[in-house]
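Asks: just coords:
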């Protein structure tokens, strides 16, 4: 639990709710498609360093295929509605208007849209769009686990995660993996096993846990890799990353944004300049390499940033 701050009443903003589009997860129309390609690749590589292997247990999970259909062909009520209705943010993560950071003695990293509290021994990396050089996610590595955090605009009425999680699971299956919905410490999460190529060139399966926590007009997505994705029932393995997630603070801002739009992170000036320089050098090197060889299309296609 974070010290040096207090929980305030959630704000009741008077500005009108953004109009909600028909869908927020269409891979061909979302604004953040380019981000995902970078995020998935780099996050998977970092997660390999944190440690992976083994399959997540899915005995207690319920999948879309498991849902009963009555004799009229009508699907019964979503079995996860009751889980969604619970307050999963009572102990965090928090909205910026719910806390008081004045005089806060805790060492934090202010990334604009996210304020995180790294723990001892934690490595912090950033996922960056190659085209714009903007940071769209932060990757936290600790021991043999990793957790990627990104924040999205969401409708004031909530329900973004309920809309997209079945599509997340279906996309995983289409890509040759498996996916199950299950209840975790922050509500409904998608536990996936995705095919990957290991550093030594072997085919393998990478376990991940994807979850989304919704606040006032925002949704914080967390993707967990490594041991914390495998031994998710082991308190000793998951406790530290879970505490980091609870201590996270979201600063959405007041600008109107379509639900599902990713909110970029703000980096310290010196770090931002380093990232931009590195991104430019990487882009130039890639362009030079592509001029020397034929580039084949990516057989996996692309997915929206939320689907991951």
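Replies: Nice, thanks for sending it over. Please read all numbers here as calculations on a predicted model, not as lab measurements.

Asks: please count neighbours and contacts with C-alpha atoms only from this point.
Replies: Will do.

Asks: ranges for the helices of the chain?
Replies: Secondary structure of the chain, counting by DSSP state H: helices at 33-50, 81-84, 160-174, 227-230, 235-246, 269-290.

Asks: just name the most buried of the ones you listed.
Replies: Ranked by mean neighbour count under mean count of other Cα atoms under 10 Å, the helices of the chain are led by helix 227-230, which reaches a mean of 27.

Asks: my guess is residue 248 meets residue 112, correct?
Replies: No - with contact defined as Cα atoms under 8 Å, residue 248 does not reach residue 112; the gap is 11.9 Å.

Asks: then this one, side by side with the first:
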């Protein structure tokens, strides 16, 4: 069962054998085409195709992110601007962050981002390993004692990126938790023209805004 208490729907004829291609060595940045080929899967959803499934989600304006049972929502503020830097879903196996970006109609942005992300992580001393998931390319990385997994999905004029960061002891369980959250996320891209790679704006629910304002007043 998934973390939302429901199994993923499998469509007849959609099954593809896993493990057909060995992962490239850690030093190989030329991703095999197999990593770029997504499986047929449901979700994440554009708002135009979003299901009425009753799954609890936090509405962040540009993305509606599911919050699994037992998880907590954590808001990271930008101290300089006073705005929201990121919103995290903290699960027992790691902290999940899901972000949306403007993307070209032709898709393919996630592949470009993966190459840049791999180079950046290795420059920072991380051990990086590409792999294949249901949406294509995924990245695993080890930074000190922290295990990271990155997933990206190219949608209609948007790209969704999800990452989970947690202790290496939970590295085996973390990817499935991340995939489940990404799978049920809804993206609200909007119709306004945006430069490619522009982060989609995060808007906090009114109740969360009021809670943060009250905390700031108490702190001041």
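Replies: Looks like it came in fine. Keep in mind the model is a prediction, meaning the values are calculated, not measured.

Asks: okay if I get the helices of structure 1 as JSON lines plus distance to residue 127 of structure 1?
Replies: Shown next, in JSON lines, are those (distance: least, Cα to Cα, whole Å):
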{"stretch": "helix 33-50", "distance to residue 127 of structure 1": "6"}
{"stretch": "helix 81-84", "distance to residue 127 of structure 1": "29"}
{"stretch": "helix 160-174", "distance to residue 127 of structure 1": "20"}
{"stretch": "helix 227-230", "distance to residue 127 of structure 1": "20"}
{"stretch": "helix 235-246", "distance to residue 127 of structure 1": "18"}
{"stretch": "helix 269-290", "distance to residue 127 of structure 1": "10"}
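
Asks: tell me which of those sits nearest to residue 66 of structure 1.
Replies: Closest of those to residue 66 of structure 1 is helix 160-174, at 12.7 Å (criterion: Cα to Cα).

Asks: what span of structure 2 is that closest one aligned with?
Replies: Under TM-score structural alignment, helix 160-174 of structure 1 corresponds to residues 109-123 of structure 2.

Asks: now the end-to-end length of stretch 77-95 of structure 2.
Replies: Separation of the first and last residues of stretch 77-95 of structure 2 by Cα to Cα, to the nearest Å is 16 Å.

Asks: residues in contact with it?
Replies: 67-68, 70-76, 96-98, 164-167, 170-171, 173-174, 177, 202 (Cα atoms under 8 Å, 6 or more residues apart in numbering).

Asks: any of the residues you listed buried? List them.
Replies: Buried residues within the contacts of stretch 77-95 of structure 2, counting neighbours by 16 or more other Cα atoms under 10 Å: 67-68, 71, 96-98, 164-167, 171, 174, 177, 202.

Asks: what sits against residue 125 of structure 1?
Replies: Counting by Cα under 8 Å, 6+ apart, residue 125 of structure 1 has contacts 138-140.

Asks: swap in residue 43 of structure 2?
Replies: Counting by Cα under 8 Å, 6+ apart, residue 43 of structure 2 touches 182-186.

Asks: rerun at 7 Å
Replies: 183-184 (Cα atoms under 7 Å, 6 or more residues apart in numbering).

Asks: residue in structure 1 matching it?
Replies: Residue 43 of structure 2 maps onto residue 92 in structure 1, by TM-score structural alignment.

Asks: packing partners of the top strand by length along structure 1?
Replies: Ranked by number of residues, the top strand in structure 1 under DSSP state E is strand 203-215. On a contact count with 3 or more Cα pairs under 7 Å, 6 or more residues apart in numbering; DSSP states H and E, strand 203-215 of structure 1 meets strand 187-197, strand 218-226, helix 227-230.

Asks: out of these, which one sits most buried?
Replies: Most buried among those, counting by mean count of other Cα under 10 Å: helix 227-230, with a mean of 27.

Asks: how close does that one sit to structure 2?
Replies: Its matched residues in structure 2 lie on average 6.8 Å from helix 227-230 of structure 1 after superposition (mean Cα distance after the TM-score superposition for structure 1).

Asks: and the residue positioned nearest the centre of structure 2, what is it in contact with?
Replies: Nearest to the geometric centre of structure 2 sits residue 162, at 1.3 Å (Cα atoms, centre = their mean). Residue 162 of structure 2 makes contacts with 97-99, 150-152, 182, as judged by Cα under 7 Å, 6+ apart.
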